[in-house]
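Trainee: one predicted model, sequence on top.
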Amino acid sequence: MKKRNKCIPRHLHPDPEHWVRKGQSWKAKVAYESEDDAWEFLNQNSKLKASSWHPYLCKVCSKWHIGRLHN
């Protein structure tokens, strides 16, 4: 039986700044019109805030998303 290469080349992955993996497909992250709207959502969800999530400006759609800082 032939093994399938499950390593997808990087250029085939959407930008993770704007997209999130959902099972076998990709989904756009929730977009907020302003940084204040993103902070308002984050302040309502203390678990996310405690997990060091923060709002950031997306280069793809020029709106605000909430995510974790990856080094």
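Mentor: Done, it's in.

Trainee: all contacts plus neighbour counts: C-alpha atoms, from now on.
Mentor: Fine.

Trainee: tell me the helices and strands packed up against the lengthiest helix in the chain.
Mentor: The helix that spans the most residues within the chain, counting by DSSP state H, is helix 35-44. Counting contacts by 3 or more CA pairs under 8 Å, 6 or more residues apart in numbering; DSSP states H and E, the secondary-structure elements packed against helix 35-44 are helix 46-50, strand 53-57, strand 64-68.

Trainee: alright, now check it against this:
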Amino acid sequence: MITERPEHQPPTIEILRGTATEEELAALIAVVSNAYAQEEAGAVAVERQTSAWQRTQRPLRRPLRRDIPWGRFAG
């Protein structure tokens, strides 16, 4: 079980069942570290570029409400 700690402390690993050898723990740390590094490298958030034209455009009008009667056709 890997638990997150505040930034000044590294994460910890707890063995909940059985006993792990030093080689097994080293392999676990290497695999998890490599997987984390690959995920971090691939995690890129695409920022949408908004042009000045798009920022100044008025929003589209709301759709007409067909449930509200109007004019002489209201009955």
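Mentor: Perfect, thanks for sending it. Predicted, not measured: the structure shown is a model, and the values here were computed from it.

Trainee: where does the TM-score land?
Mentor: Remark: TM-score between the superposed chains equals 0.19 [TM-score structural alignment, normalised by the length of the first structure]; 26 aligned residues with a CA RMSD of 4.1 Å.

Trainee: just checking, next helix/strand downstream of the lengthiest helix in the second structure?
Mentor: Ranked by residue count, the top helix of the second structure under DSSP H comes out as helix 22-42. Scanning the chain past helix 22-42 of the second structure towards its C-terminal end, the next helix or strand to appear is helix 52-56 (assignment: DSSP states H and E).

Trainee: would you mark the buried spots in that next one?
Mentor: When neighbours are counted by 16 or more other CA atoms under 10 Å, no buried residue of helix 52-56 of the second structure is found.

Trainee: which residues are in contact with that helix?
Mentor: Contacts of helix 52-56 of the second structure from elsewhere in the structure, counted by CA atoms under 8 Å, 6 or more residues apart in numbering, are absent.

Trainee: much appreciated, bye for now.
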